[in-house]
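# Just a sequence and a predicted model for now, questions to come.
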Amino acid sequence: MGPPVSPVGYDALVARLRRAGCVWAEDEARLLLTAGGGPETLAERVDRRVAGEPLEYLLGWAEFCGERIDVESGVFVPRARTALLVSAAVRVTGPAATVVELCCGSGAISRVLARRLTAPRLLAAVDVDPAAVACARRNLAAVGVPVFAGDLFDPLPAAWRGRLDLVVANAPYVPTAAMVLLPPEARRYESAAALDGGPDGLAVLRRLAAAAPDWLAPGGHLVVEVGRAQVEQFHAVLTEAGLVPSVVRDDVFDATAMMGRCPDDVAGRRYEN
């Protein structure tokens, strides 16, 4: 199938996008031309894209692990590399698992896990940003996952302590000093709170690891994404928290996921019936 027919002109649009630095100019041109809304809307979207606004905000959705995820301005756009986080979570989680996603953003991870896990009990997704919470509620309504507003475990019912089989989170892990090195479309348009992980990038992840043993069931797992250079340091963080660390890499997408397993003699000790 050839490119869509438009008064703007496919070839001219590709050339303009390429001049603006869009690496996948042909794909972006097709998506913009088929997004609907008429010539004026198209022209506005193209101008915004050339100015650096993320394509996903202009379309209103992002593709993630085969799912079309609603996104809106300011909400973290799910990245292709986070597919490794999903596959790592599936690998360590058995059937009928109780699952919570923290720092959920658009809810993309929970949406995919609802399809991939066997008979999962996805109890909740959580985010501290009101815009992300609203977006995640739209994405997760169809799979029946409630979305709570709050910081990490804070909004979860106390009765869930010691009973979670999987806690998954794509928490912010970019060191503050490295924020200036991010692509402009991320740095200028996405929420800094979803990206900035503090001085060493592990400020949120360190709090998450420290709290996780109180919430995980025996043999339960915390699964998170980190940067390649943070593996050794976060390995120590997980160990100090009483979790057993492991790591998986995807060199194609430069992705790193780390798991922390809660040993049977640690998990849930304070919350036995």
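Perfect, thanks for sending it.

# CA only for contacts and neighbour counts going forward, please
Will do.

# Which elements pack onto the top strand by length along the chain?
In the chain, assigned by DSSP state E, the strand with the most residues is strand 216-226. Other elements packing on strand 216-226 under the criterion 3 or more CA pairs under 8 Å, 6 or more residues apart in numbering; DSSP states H and E are helix 83-92, strand 164-169, strand 255-261.

# what's next to it, contact-wise?
Residues from elsewhere that reach strand 216-226, judged by CA atoms under 8 Å, 6 or more residues apart in numbering: 82, 85, 88-89, 92-93, 161-171, 173, 209, 212, 255-268.

# Buried residues of it, list them for me.
By 16 or more other CA atoms under 10 Å, the buried positions in strand 216-226 come out as 216-226.

# got the buried residues for stretch 176-193?
176, 179, 186, 189-192.

# follow-up on the earlier one: measure how the longest strand of the chain sits relative to strand 255-261, angle-wise.
Computed by axes from the mean of the first three to the mean of the last three CA atoms, to 10 degrees, the angle separating strand 216-226 from strand 255-261 equals 160 degrees.

# which ones are touching Leu58?
With CA under 8 Å, 6+ apart, Leu58 has these contacts: 45, 48-49.

# Which secondary structure state does it sit in?
helix (DSSP: H, G, I helix; E, B strand; the rest coil).

# That one and Val71, how far apart?
9 Å (CA to CA, to the nearest Å).

# now Pro54
To Val71, Pro54 is 11 Å away according to CA to CA.

# more crowded one of those two?
Val71 (27 against 19; other CA atoms under 10 Å).

# Am I right that that one is in contact with Phe64?
No: Val71 lies out of contact with Phe64 (CA atoms under 8 Å); the separation is 11.3 Å.

# packing partners for the helix or strand containing Arg138?
In the assignment (DSSP states H and E), Arg138 maps to helix 130-140. Counting contacts by 3+ CA pairs under 8 Å, 6+ apart, helix 130-140 is packed against strand 67-70, helix 108-116, strand 147-149.

# this is the other structure I want to compare:
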Amino acid sequence: MRLTPGTAGEPPSPPPALVARLRAAGCVFAEDEARLLAAAATTPAGLEDLAGRRVAGEPLEHLLGTVEFCGLRIAVGPGVFVPRQRTAALVDRAVDAARRVREGTGRAPVAVDLCCGCGAVGLALATAVDLAALHAADVDPAALPYARRNLAPVGGQVHGGDLFDALPGDLRGRIDVLVVNAPYVPTAALHLLPPEARLHEPRTALDGGGDGLDVHRRVAAGAPAWLVPGGVLLAEVGEEQAPVLAAALTACGLHPHVHEPEEDGATVVTGSRPTT
């Protein structure tokens, strides 16, 4: 969650009783959350409803209908995976890769946001770099309307389905930047997630299988056929998972690189398709 402290021009401080109620429920940023909820409510009854749902553990972003990500306001809603701030590192690497395509070839890159959820990564990428085309895909039908809403301003095309099966066939061998925010929490560790994730976000967006890399292996296996020569796959994983994913990319014929982990522990692994 990313909350911005109150600044000039914002609504007055929320009622102390609401702040105390949220703090008692374990909300670390109780005053900021109370301010946001009060601004979102149109009636006292509406505020009571929002406060009750937040105290019960519903994600703040679901209640507000938006989340800030990479300086953008992203639409989200109940049952949809909320973009994590650490994923900004994945966006940064994807932006660098897209810019290298433009510098090296003189053309705008074709990008795909796979496991797109609400489309936050694709939107951030398309906002930072002029793309020839942006496609996004996810298996979760609840996420697709939000992805379409978020990506419409940048001309992104959203497809429903399982990984590469969802993509138009004419993209095969044409993707320059394949960014993948796939689930990487090991199944046995799901119970360690905060309740607002476990109870309110889709399991398909969290559960990465035995070691957390089941989906990543499937992506790695299919990527060489979909990437242009020199194209790159980018994925976010945990630091301890990075060497395992790098080995999987190598086994699939891609040249891997593990980037230095961020302070929050998120690590980006890339795999490039050989040019010859």
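Good, I have the coordinates. Because the structure is a prediction, the values reported are computed rather than measured.

# Just give the TM-score of the two.
Once superposed, the chains reach a TM-score of 0.92 (TM-score structural alignment, normalised by the length of the first structure), with 262 aligned residues with a CA RMSD of 1.4 Å.

# re the thing from before, contacting residues around the helix holding Arg138 of the first structure?
Helix 130-140 of the first structure is contacted from outside by 69-72, 74-76, 104-108, 110-111, 126-127, 145-149, using CA under 8 Å, 6+ apart.

# 7 Å instead?
Contacts to helix 130-140 of the first structure, defined as CA atoms under 7 Å, 6 or more residues apart in numbering, come from residues 69-71, 75, 105-107, 111, 127, 146-147, 149.

# Distance to Glu40 of the first structure added to these, as JSON lines?
Output for these, formatted as JSON lines (distance: CA to CA, whole Å):
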{"residue": "Ile69", "distance to Glu40 of the first structure": "25"}
{"residue": "Asp70", "distance to Glu40 of the first structure": "23"}
{"residue": "Val71", "distance to Glu40 of the first structure": "22"}
{"residue": "Val75", "distance to Glu40 of the first structure": "25"}
{"residue": "Gly105", "distance to Glu40 of the first structure": "31"}
{"residue": "Ser106", "distance to Glu40 of the first structure": "28"}
{"residue": "Gly107", "distance to Glu40 of the first structure": "32"}
{"residue": "Arg111", "distance to Glu40 of the first structure": "34"}
{"residue": "Asp127", "distance to Glu40 of the first structure": "35"}
{"residue": "Pro146", "distance to Glu40 of the first structure": "38"}
{"residue": "Val147", "distance to Glu40 of the first structure": "36"}
{"residue": "Ala149", "distance to Glu40 of the first structure": "37"}
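
# Just the buried residues of those residues.
With burial judged by 16+ other CA under 10 Å, the buried subset of the contacts of helix 130-140 of the first structure is 69-71, 75, 105-107, 111, 127, 147, 149.

# got the buried residues for stretch 78-96 of the second structure?
So for stretch 78-96 of the second structure, counting by 16+ other CA under 10 Å, buried means 78-83, 86-95.

# do the same with stretch 126-142 of the second structure
Quick answer for stretch 126-142 of the second structure (16+ other CA under 10 Å): 126-131, 133-140, 142.

# quick one: contacts for the residue nearest to the spatial centre of the second structure?
By CA atoms, centre = their mean, the mean C-alpha position of the second structure lies nearest to Pro83, the distance being 4.3 Å. Residues in contact with Pro83 of the second structure, defined by CA under 7 Å, 6+ apart, are Ala120.

# SS state for the corresponding residue of the first structure for it?
Applying TM-score structural alignment, one finds that Pro83 of the second structure aligns to Pro78 in the first structure. Here Pro78 of the first structure is recorded as coil under three-state DSSP.

# Determine which residue in the second structure is aligned with Val100 of the first structure, please.
By TM-score structural alignment, Val100 of the first structure lines up with Val112 in the second structure.

# what about that match, neighbour count?
Here the number of neighbours of Val112 of the second structure (other CA under 10 Å) works out to 27.

# List the contacts of it.
134-136, 177-179.

# thinking again about what came up before, dump the helices and strands packed on strand 216-226 of the first structure into TSV; add distance to Ala12 of the first structure as well.
Formatted as TSV, those follow (distance: least, CA to CA, whole Å):
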stretch	distance to Ala12 of the first structure
helix 83-92	34
strand 164-169	41
strand 255-261	35
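
# So which of those is nearest Val14 of the first structure?
Val14 of the first structure sits nearest to helix 83-92 of all these, at 28.4 Å, using CA to CA.

# got the angle for that closest one vs helix 108-116?
Orientation note: helix 83-92 of the first structure sits at an angle of 40 degrees relative to helix 108-116 (the same axes, to 10 degrees).
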